[in-house]
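[1] sequence unknown, structure follows:
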């Protein structure tokens, strides 16, 4: 039996009444995405594939859960200020549940999916970055999702060497689901 992944996707971008149309790198207004260009089904398939190829050995039953929240700059700025003490929007935040050292009941640990944590992505920032990188919002969102996933699994980029390794792994993960990140 392979890895089992459950992803809870919350597309909250349009809950923010103050959502503004993103400005492209040329200063022109970009149209708002009608909805996220990635369906919940596709997100589930991608995370399933990414965890299969990474083969984490964290869950005895090889079952994982995570939460993906797609939001805007205002909400991510609030979270960034609260948790990272940086009062500005960012592209992606990851809150790893595995960093919490609370004891787990062995029976639960051996019978339930392991909760990896939460990934929050600003679709506004992702759209701006996609415009600058000259690729689609779909590619940028997947790039940011892989970055968040690696953080949930314990990866970090404290120096140039670890950042380079992380970026290489992200490109590998994108390639496994047929998304090339050639413009990065």
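    Great, that's in hand. What you see is a predicted model; the values in this text were computed from it and never measured. Numbers count the residues shown, from 1 in each chain.

[2] all contacts plus neighbour counts: C-alpha atoms, from now on.
    Fine.

[3] What sits closest to the residue most central in space within the chain if chain neighbours are left out?
    Nearest residue to the geometric centre of the chain (C-alpha atoms, centre = their mean): residue 145, 2.4 Å. Closest residue to residue 145 apart from its sequence neighbours, by C-alpha to C-alpha, 6 or more residues apart in numbering: residue 119 at 7.1 Å.

[4] A further structure is provided below for comparison with the first:
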């Protein structure tokens, strides 16, 4: 059975000056020349949808039964993600990824509803600015870092968490497996 997924992608805008050394940025070709500058991620909507489709097919055993799935992905900057991190997690600092799950673990939905309607999993917010810096630090592409962060957010939407070292290790291992399904490695 193939899982159907719809991904709502939103991009945020910021000044090129907010990136350190933009002239050394390997994704410089993806910067649109307008004001404000759009830092475009190296993936288009179709590619994101394909990735999430592959990941959700792989994670099928962890999914509630539904005819299809939806999620939102917001690609933003450090300023906006810091605002969200402060508001929702009381941490006044930028972060790389936030996930806002729409499903409650102990709140089952009626089977008739799940089989006839698309199930909204929640929202993933990624700071492309932080992803850019982390990709440089890790020595891999922005595309790989965005995939890594998107898998982390997706697992959170599905109820995965990492309150201790053992669960963090399990989650990181699952992220690696998900990246391998789209032929990326960290």
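    Looks like it arrived, so ask away. Since we're looking at a predicted model, the values are computed, not measured.

[5] circling back: can you find the partner of the residue nearest to residue 145 of the first structure in the second structure?
    Mapped onto the second structure by TM-score structural alignment, residue 119 of the first structure lines up with residue 124.

[6] State the distance from that match to residue 113 of the second structure.
    Relative to residue 113 of the second structure, residue 124 of the second structure is positioned 24 Å away (C-alpha to C-alpha, to the nearest Å).

[7] out of the two, which sits in the busier spot?
    residue 124 (24 against 13; other C-alpha atoms under 10 Å).

[8] can you tell me which residues contact the more buried one?
    Applying C-alpha atoms under 8 Å, 6 or more residues apart in numbering, we find residue 124 of the second structure in contact with 71, 72, 73, 74, 97, 98, 99, 100, 150, 153, 154.

[9] what's the helix or strand for the spatially most distant residue from the centre of the second structure?
    Farthest-out residue of the second structure from its mean C-alpha position, per C-alpha atoms, centre = their mean: residue 112, at 29.1 Å. In the assignment (DSSP states H and E), residue 112 of the second structure maps to helix 111-116.

[10] And the helices in the second structure?
    For the second structure, the helices defined by DSSP state H occupy 45-58, 78-89, 111-116, 128-138, 142-157, 165-181.

[11] count of neighbours near the aligned residue in the first structure for residue 164 of the second structure?
    Counting by TM-score structural alignment, residue 164 of the second structure lines up with residue 159 in the first structure. With neighbours defined by other C-alpha under 10 Å, the count for residue 159 of the first structure comes to 8.

[12] Pull the residues that contact the helix holding residue 112 of the second structure.
    64, 65, 66, 67.

[13] which ones are touching the closest residue to residue 30 of the second structure other than its chain neighbours?
    Leaving out its chain neighbours, the residue that sits closest to residue 30 of the second structure by C-alpha to C-alpha, 6+ apart is residue 40, at 5.3 Å. Counting by C-alpha under 8 Å, 6+ apart, residue 40 of the second structure touches 11, 30, 31, 32.

[14] Tell me how far the third one lies from residue 123 of the second structure.
    Think residue 31 of the second structure. For residue 31 of the second structure relative to residue 123 of the second structure (C-alpha to C-alpha), the value is 25 Å.

[15] What lines up with residue 51 of the second structure in the first structure?
    Aligned by TM-score structural alignment, residue 51 of the second structure pairs with residue 46 of the first structure.

[16] Let me know how buried its match is, in neighbour terms.
    Applying other C-alpha under 10 Å, I find that residue 46 of the first structure has 22 neighbouring residues.

[17] Identify the residues contacting it.
    So residue 46 of the first structure contacts residue 177 (C-alpha under 8 Å, 6+ apart).

[18] now with 10 Å?
    5, 7, 40, 52, 142, 145, 146, 173, 174, 176, 177, 178 (C-alpha atoms under 10 Å, 6 or more residues apart in numbering).

[19] same deal with residue 151 of the first structure?
    Residue 151 of the first structure makes contact with 93, 94, 95, 96, 116, 117, 119, 145, 157, 166 under the criterion C-alpha under 10 Å, 6+ apart.
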